[in-house]
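> okay, sequence plus prediction incoming.
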Amino acid sequence: MNILACMFQGGGNVPLIVPILQELAARGHRVRVMAGPGVRHSRLPISASLLQRISDIGAELVRFDEPEVHPFDEGRYSERPLIASWTPASFRSPQREARTAVWAPAWSRNVADELRREKADVVVADFVLLGALVAAEAARIPSVALMHTIYPWPVAGGPPYGPGYAPKAGLSGFCRDVIGRAIVDRLWIRNALSPLNSARLLSGLQAVRSPLQQYGTAARVLVLVSPAFDWPAPRFPANVRHVGTPEDRSGPIKPSEDWLTEGTGPLVVVSLSTLDQGQSGTLRKILAALADLPVRALVTLGPALEAGQFEPPANVRLVDFVPHDLVLPNAHALVTQCGIGTVTKSLRHGVPMVCLPLVGDQHDNAARVAARHAGIRLPANAGCGDIRSAIMRVLQDESFQQGALALRSAMLSDGAPAHQAADQIEQAARSLDGDRSG
């Protein structure tokens, strides 16, 4: 098959999507990848490492023409709060994420141009790129959206996305969730509907009443999360499939690393975001919390942080990068912001967590970890004492490891997530009318 894949420069989305494209290429399909810059407020440029990864998996890079004026600067689509100038603090993540729809016209134009240059059997797009789904719909080509998060759209019977709510029984839980889902709906309509409909009208399609309707046009919406981890919902849309979180095994450790033999005591791994999400202050509190604990700790800084910013205590080692699959089998606890890729890797090794979520889906991921007793969730402003106590609780209370191991066992039934995703993409491409019943 001829597959056109669309993705943008981000953090956690890249290592979850690339293994799927690699699996498709390994099956003999021709994979063309349109890679664009970051669509969030960070405005990340396309990195050399992303371009290299596209080349390494045997895919072909195709051109993305960036608009002359950045969509955030264009002035046509300003960010709109829930009411007047106010949005509840716990729902600001959905508001910021809805704003990424300002890229819809640029992506619909680029994908349409590429499809005119050369047809594709299926368009596979990061779910954030609504414009790519618009172009596929206009060209009458099946599309597949790759959702690198827990399922975020309002579903009857489930908590709303954003605040990190756990399911709550009774009338109060019902009212909380109905109001929360209505808030998410309104934020998406206020921030994403206008640019999405601009892209649709320019593509010759009728306007929609809600941005979330665009996902109904996809043959598949693949949630890159285990169904054992996400909240169960009685009525997911018919085209939604949970396929599990693909494993990314890039970046081998240097042979000279000997951190596994250093120090005594249980190993605590600290792994925060690969992007700058304001985590430097959180890391300083974590380092202070670790200083007088009988543990040895390894902190992976990633590209967002520099070792010179911090003064680690004697029992802590700072490194730029260590593959999670190498270090987590030896770890007794993980301290994390709760990106879905890091959480999944921790659970695959049965390692309990201390969760300090900051942005995006991290609050909702942390809620799921805590609800399954696979770790402890703390607020972003937690002090050193609270962090220290949480680390010791996770290390000393075996029930947290049992909770993590229980999730690990349930997630093993997912099989190989990249393989499952590739199967679903093949099915979608072979359904000439985009049938969603496969």
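Perfect, thanks for sending it.

> switch to C-alpha atoms for all contacts and neighbour counts from now on
Will do.

> and residue 280, how many neighbours?
17 (other Cα atoms under 10 Å).

> do the same with the one 3 residues further on
Here the number of neighbours of residue 283 (other Cα under 10 Å) works out to 20.

> again, but for residue 370
By other Cα under 10 Å, 21 other residues sit near residue 370.

> report the contact partners of it.
Neighbouring residues of residue 370 by Cα atoms under 8 Å, 6 or more residues apart in numbering: 376, 377.

> ok, now residue 304?
Applying Cα under 8 Å, 6+ apart, the residues near residue 304 are 273, 274, 275, 276.

> list buried residues within those residues.
273, 274, 275 (16 or more other Cα atoms under 10 Å).

> setting aside sequence neighbours, what's the nearest residue to residue 372?
residue 403 (6.0 Å; Cα to Cα, 6 or more residues apart in numbering).

> and the one you found, how many neighbours does it have?
With other Cα under 10 Å as criterion, residue 403 counts 21.

> just the element for it, please.
helix 398-412 (DSSP states H and E).

> buried ones in the next helix-or-strand element following that helix, by neighbour count?
Remark: after helix 398-412, the chain's next helix or strand is helix 417-430, criterion DSSP H and E. Judged by neighbour count using 16+ other Cα under 10 Å, the buried positions of helix 417-430 are 417, 418, 419, 420, 421, 422, 424, 425, 426, 427, 428, 429.

> another structure for you, compare them:
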Amino acid sequence: MPTETRSARVLFVTFDAGGNFPPVIALGREIASRGHRVTVLGHQQQREKVEAAGLSFVAYTDPPPWSSAQHHGMLSAILGYLKMFTTDALVDDAVSAAADQDVVVVDCMLLPVMSALTGRDVPVVALFHTFFAYLDGSFRRAIGMVSRVRGLGVRKTWRATDLRLVVSDRALDPAGGRASDPRLVWSGPAEPAARPHVPQQLPVVLASLSTTDFPGQQQTLQNILDAAADMPIRLVLTTGPAVDPGSLHPPANAEVHGFIPHRDILPTCSAVVGHGGHSTAAQALAHGLPMVVIPMHPLLDQPMVGKAVAASGAAIVLPKKASPDSIAVALTRILEDPSYTAAATVIAERLADGRGTARAADAILDQLR
């Protein structure tokens, strides 16, 4: 447990990349609930969620234009992310915002910001929002050449921070078995505690793909709806901001929403269809729910998350272009074969209490000087 005895000022430096943001809100709320002052520096479009959580918000003054909810082609998305990860445009805002803080938590993908803040008077925590194996693997290799041209070695930048904090389940993370490093810590997912199961007459299935817009996502959502049409289930599908709910055609046993808090629907569910996003997968598994995972982007963490959950026995992974028939077969299998739910229940025993958020907050506040 942290030994802090005074109110501290904690700054989170983030950006709008979809799945990297929920842990910031969860950790910010937890730290604020302990009597500390939390400020988030991010994109202007993140202000509403930050302030709704009771946290202070500061917007970047001149960031590269970017929104995770806007449509991007494959190439433009990759180039946009590379620019965001290596831009100097966020550095001055971060240095200014950090000037009066006691601890700064920086998204691990914002390399120039981390480099600029490390070595100053304030301790810096690098926040890893998904599997370390992905961020230290595919992600690091993808931006390695660009970052080296900028004089930023990825591992060197991370290791210069005071703490590398991975808000993921160490047992699922393929990197979780690495040799112990006291400055590399897995806290568990920064997600709320699972709510008690509420039995339903028909099995309820939650389907949710990314809040980030990816090519082909609308068709995949429609395929999921078509798969459910002849199944004895009730399907609840959420689109997020990336897809207009009105553009989809649900069968009689399905409902489509732009947004429903997943934690409100998961206690009624028997299974989840997702894209392998870390947050959705962690919440589903915390409730002991088996999954059909349909990754939306081959270069992001989604395929690795899906593979890890499938290796645990709790999921089936399908390609993005899977037909409605293929989705229906996979969904029927995880609903009828009890081994999938049993495997998810084993993981739920680690995650259901939601203690990952508290452990991550402890680790951050332990950096107080």
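Yep, it's here. Every value quoted in this text rests on a predicted model; they were computed, and no experiment measured them.

> identify the residue of the second structure aligned to residue 418 of the first structure.
Using TM-score structural alignment, the equivalent of residue 418 of the first structure in the second structure is residue 357.

> ok, now how distant is that match from residue 228 of the second structure?
35 Å (Cα to Cα, to the nearest Å).

> what's the answer for residue 355 of the second structure, then?
Counting by Cα to Cα - residue 355 of the second structure and residue 228 of the second structure are separated by 34 Å.

> compare those two (neighbour count), which wins?
Between residue 355 of the second structure and residue 228, counted using other Cα under 10 Å, residue 228 has the larger neighbour count: 24 against 18.

> and that one, what pairs with it in the first structure?
Alignment note (TM-score structural alignment): residue 228 of the second structure maps to residue 290 of the first structure.

> leaving out sequence neighbours, find the closest residue to its match.
The shortest distance from residue 290 of the first structure to any non-neighbouring residue, by Cα to Cα, 6+ apart, is to residue 388 (6.6 Å).

> element containing the corresponding residue of the second structure for that neighbour?
Applying TM-score structural alignment, one finds that residue 388 of the first structure aligns to residue 328 in the second structure. Element membership for residue 328 of the second structure (DSSP H and E) is helix 324-336.

> next one: residue 297 of the first structure
Here residue 297 of the first structure sits within strand 296-300, counting by DSSP H and E.

> tell me the buried residues in that strand?
296, 297, 298, 299, 300.

> check contacts around the first one.
Residue 296 of the first structure is in contact with 263, 264, 265, 266, 267, 268, 315, 316, counting by Cα under 8 Å, 6+ apart.

> can you check the last one too?
Neighbour list for residue 300 of the first structure: 269, 270, 271, 272, 318, 319, 320, 321, 322 [criterion: Cα under 8 Å, 6+ apart].

> same thing but 10 Å
Counting by Cα atoms under 10 Å, 6 or more residues apart in numbering, residue 300 of the first structure makes contact with 269-274, 307, 317-324.

> list the buried residues for whichever strand or helix holds residue 104 of the first structure?
Using DSSP H and E, residue 104 of the first structure sits in helix 104-117. Under the neighbour-count criterion of 16+ other Cα under 10 Å, helix 104-117 of the first structure has 104, 105, 106, 107, 108, 109, 110, 111, 112, 114, 115 buried.

> stretch 11-19 of the first structure now?
So, applying 16+ other Cα under 10 Å, buried residues of stretch 11-19 of the first structure: 12, 13, 14, 15, 16, 17, 18, 19.

> quick one: it aligns where in the second structure?
Mapping stretch 11-19 of the first structure onto the second structure (TM-score structural alignment) gives residues 18-26.

> tell me the SS of residue 155 of the second structure?
Classification of residue 155 of the second structure by DSSP: H, G, I helix; E, B strand; the rest coil places it in helix.

> surely it and residue 136 touch.
Yes. Between residue 155 of the second structure and residue 136 there is a contact at 7.8 Å, judged by Cα atoms under 10 Å.

> leaving out the residues flanking it, which one is nearest to the corresponding residue of the first structure for residue 168 of the second structure?
Structural alignment (TM-score structural alignment) places residue 168 of the second structure against residue 225 in the first structure. Take residue 225 of the first structure and drop its neighbours on the chain: the residue closest to it by Cα to Cα, 6+ apart is residue 244, 4.2 Å away.

> counting neighbours, what do you get for the residue mapped onto residue 331 of the first structure from the second structure?
Taking TM-score structural alignment, residue 331 of the first structure has residue 269 as its aligned residue in the second structure. Using other Cα under 10 Å, residue 269 of the second structure has 24 neighbouring residues.

> about what we covered before: which of the buried ones among the contacts of residue 304 of the first structure fall in helices?
Among those, no member falls in helices (DSSP state H).

> distance to residue 176 of the first structure for these - can I get that in CSV?
Converted to CSV, those look like this (distance: Cα to Cα, whole Å):
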residue, distance to residue 176 of the first structure
273, 30
274, 33
275, 32
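
> between the contacts of residue 304 of the first structure, which sits nearest residue 129 of the first structure?
Comparing the contacts of residue 304 of the first structure against residue 129 of the first structure with Cα to Cα places residue 275 closest, at 19.4 Å.

> which residue lines up with the closest one in the second structure?
Match for residue 275 of the first structure (TM-score structural alignment): residue 212.

> touching, its match and residue 218? I think so.
No. Using Cα under 10 Å, residue 212 of the second structure is not in contact with residue 218, being 11.7 Å away.
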